[in-house]
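Colleague: coords please:
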Amino acid sequence: MDAKNSFISDIKTYAKIMKLGVIKSDIEQSIEDANTNNLSYEEFLYGLLQKECDIRKYNLTQSRIRTASFPYKKYLEDLSIEDLPADAQLKLKHLSGLKFIKDGQNVILSGNCGTGKTHIAIALGIKACLEGYKVLFTTVPLFITQLKELKSTKSLRGYQNKLSKYDLVILDEFGYISSDKEGAELLFTNISLRAGQKSTIITTNLSFDRWGEIFGDPVMTAAMTDRLTHKSYVVNMNGNSYRMKETKAWLDTLEN
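Modeller: I've put the predicted structure just below:
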């Protein structure tokens, strides 16, 4: 093995030890490009490190999106803003800046079915992942079931500590299924732990005066409503079905 190949072999070994995967796989091509373009040592090193950093940042972002457990990917750019309810059009621009996460504020998307509540919630969640925030997505029925299981195995405290580390928790489908007393109390307790500290987005088809249908307890309902809405963004999502418009547009493309 000549000196050049020996150096390259050693570089790959060091890159592997230091977990610099891009440098390990691209070093030969990078050297060839540097020679072809007559790059300085500084430019060569800069290019290597930039490529390594970009890939690592991309992988971390994709990891955050995967661990958030979104049911599917939706982006803010995919939204047809003019088809959203008027209040959503008004507030979405501000929400998309994600300052509400930095400030630990909640967002409640409340309105009838099909108006874009879940799409907006997922889109804000994915943007948060892209900007380095730790996000969790779940439905309220699934969340309650999980909390009950953790309580029964005496591992709820550990999960609560884990939950407190999420910058944003998205609870979808609040109000679609009623809960028993134990489930309501667990939901109330675990949402309350985040109140005023970390952000929660809730999508619901129920107006606040009907939240008692979920909790079955007027005192708990009043307390939950107060804690969730305090310094929160409440978005009125009542309007024509956004989902129906999307379906119609898709059907139109099939006919043309």
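Colleague: hey, let's count contacts and neighbours off CA atoms from now on
Modeller: Fine.
Colleague: excluding chain neighbours, what is closest to Arg64?
Modeller: In space, and not counting its chain neighbours, Arg64 is closest to Cys129: 5.8 Å by CA to CA, 6 or more residues apart in numbering.
Colleague: and the helices in the protein?
Modeller: Listed in chain order, the helices of the chain (DSSP state H) span 3-17, 21-36, 41-68, 86-95, 99-102, 117-130, 140-152, 156-163, 181-192, 212-215, 218-229, 242-255.
Colleague: can you report how many residues neighbour Ala195?
Modeller: Look at Ala195: counted by other CA atoms under 10 Å, it has 18 neighbours.
Colleague: residues contacting it?
Modeller: Residues in contact with Ala195, defined by CA atoms under 8 Å, 6 or more residues apart in numbering, are 104, 227-228.
Colleague: how close does it sit to Gly132?
Modeller: 21 Å (CA to CA, to the nearest Å).
Colleague: same check on Asp217?
Modeller: Taking CA to CA, one finds Asp217 at 38 Å from Gly132.
Colleague: cool, Ile81 as well?
Modeller: Taking CA to CA, one finds Ile81 at 25 Å from Gly132.
Colleague: next: Leu76.
Modeller: Using CA to CA, Leu76 is found at 17 Å from Gly132.
Colleague: now swap in Glu173 and tell me
Modeller: Distance from Glu173 to Gly132, by CA to CA: 26 Å.
Colleague: again, but for Gln29
Modeller: 31 Å.
Colleague: which one of the two has more residues nearby?
Modeller: With neighbours defined as other CA under 10 Å, Gln29 and Gly132 compare such that Gly132 has more, 14 against 11.
Colleague: and for comparison, fold this next one:
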Amino acid sequence: MALIDTTADLLNELKLHGLREALPRRLEELHAQHWSPSEFLNLCLEDERLHRQNARLARRLREASFPMPASLENLDFTVPRQLDRSLIREFQSGDFVRQGKNILIAGPTGVGKTHLACALGQTACRQGFSTLFFPINRLLEKFSLARTQGRSLHFLKKLTGVSVLILDDFGLRALTPQHMQDMYDLVDGRVESLTTILTTQLPEENWSEVLPDPILCDAITDRIVQKAIRLEMTGESYRKKRFQGGHTDPP
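Modeller: From the prediction side, this is the model:
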């Protein structure tokens, strides 16, 4: 067995997969560039670090369960939707997560609220933050299922432990008393330092329509909006444009 094969086996055993993949190329470069041993070692270790960073990012993106690929860098500004370019650039740093800011994305159907929320979530993943995406209705169904299985506290702990939680399409229907309590427990567990991104068609002043208990409505609203960055999106529906043969690119 050639020495390079033995080395590859050792690297596999040590789980240095990035270094193993890069080693043949680095050996060629070593002879061509006349690197010193320390330079060669440093580059090999950088290869391994990059491999692990990419693997962690892929895992965070997979676990986030985004319904679509999206990035802040590729947002479409050709259609007026009242998006502030400078604010979008600020979001790219991920500081909104470090500061524990919520983001409230409001606007009519089809203008790209979900797409923007996914782009913010991808940014968080790239910055090293754990992220989860849930349509509100599916989240509440999971709460109900977890309760029947005696796992509601475990599910709540998962949701209050993630750095960024995206709640999509809040306000489509009125919440039951139990779901209002679930919603309160969720936002109360995240209020101190964690980021919640919420998309909705419903203005804040109308949240009582879907949160009929006035005390819980006030408590939930306060915990979401008190530290929220508000984004009010306008414009025509992208879905409508697609059906009419207009824009085909994601928003």
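Colleague: what residue of the second structure takes the place of the residue nearest to Arg64 of the first structure?
Modeller: Structural alignment (TM-score structural alignment) places Cys129 of the first structure against Cys125 in the second structure.
Colleague: can you tell me which residues contact that match?
Modeller: 57, 60-61, 131.
Colleague: need the max-distance pair from these.
Modeller: Within the contacts of Cys125 of the second structure, Leu57 and Thr131 form the most distant pair, 10.9 Å apart (CA to CA).
Colleague: so the two - more neighbours on which side?
Modeller: Applying other CA under 10 Å to Leu57 of the second structure and Thr131 shows that Thr131 carries more neighbours, namely 28 against 19.
Colleague: give the aligned equivalent of Phe174 of the first structure in the second structure.
Modeller: Counting by TM-score structural alignment, Phe174 of the first structure lines up with Phe170 in the second structure.
Colleague: spatially nearest residue to its match (excluding sequence neighbours)?
Modeller: Thr200 (4.9 Å).
Colleague: give the aligned equivalent of that neighbour in the first structure.
Modeller: Pairing criterion TM-score structural alignment: the partner of Thr200 of the second structure within the first structure is identified as Thr204.
Colleague: its match touches Glu173, doesn't it?
Modeller: Yes - with contacts counted by CA atoms under 8 Å, Thr204 of the first structure reaches Glu173, the gap being 5.5 Å.
Colleague: more neighbours, these two?
Modeller: More neighbours surround Thr204 than the other of Thr204 of the first structure and Glu173, with 24 against 20 (other CA under 10 Å).
Colleague: quick one, what contacts the residue sitting nearest the centre point of the second structure?
Modeller: The residue lying closest to the centre of the second structure (CA atoms, centre = their mean) is Gly121, at 2.2 Å. Contacts for Gly121 of the second structure (CA under 8 Å, 6+ apart) come out as 131, 164, 166.
Colleague: pretty sure the first one is touching Gly161, no?
Modeller: The one in question is Thr131 of the second structure. No - using CA under 8 Å, Thr131 of the second structure makes no contact with Gly161, being 9.7 Å away.
Colleague: quick check: stretch 231-240 of the first structure aligns to which part of the second structure?
Modeller: Using TM-score structural alignment, stretch 231-240 of the first structure pairs with 227-236 in the second structure.
Colleague: so where is stretch 45-60 of the first structure in the second structure?
Modeller: So stretch 45-60 of the first structure sits over residues 41-56 in the second structure, by TM-score structural alignment.
Colleague: list the buried ones in that stretch?
Modeller: In terms of neighbour count (16 or more other CA atoms under 10 Å), stretch 41-56 of the second structure has its buried residues at 44-45, 47-48, 51.
Colleague: what does stretch 233-248 of the first structure give?
Modeller: For stretch 233-248 of the first structure, by 16+ other CA under 10 Å, it's 233-242.
Colleague: and what of stretch 122-138 of the second structure?
Modeller: Quick answer for stretch 122-138 of the second structure (16+ other CA under 10 Å): 122-127, 129-137.
Colleague: of all those residues, which two lie farthest apart?
Modeller: Gln127 and Asn137, at 28.1 Å, using CA to CA across those.
Colleague: for the alignment partner in the second structure of Thr138 of the first structure, give me its contacts.
Modeller: Taking TM-score structural alignment, the alignment pairs Thr138 of the first structure with Phe134 from the second structure. Phe134 of the second structure makes contact with 165-168, according to CA under 8 Å, 6+ apart.
Colleague: which of those residues fall in strands?
Modeller: 165-168 (DSSP state E).
Colleague: how about Val22 of the first structure, what's its partner in the second structure?
Modeller: Aligned by TM-score structural alignment, Val22 of the first structure pairs with Gly18 of the second structure.
Colleague: burial of its match, as a residue count?
Modeller: Gly18 of the second structure, neighbours per other CA under 10 Å, totals 21.
Colleague: tell me if I'm right that it and Asp47 touch.
Modeller: Yes - between Gly18 of the second structure and Asp47 there is a contact under CA under 8 Å: 5.9 Å.
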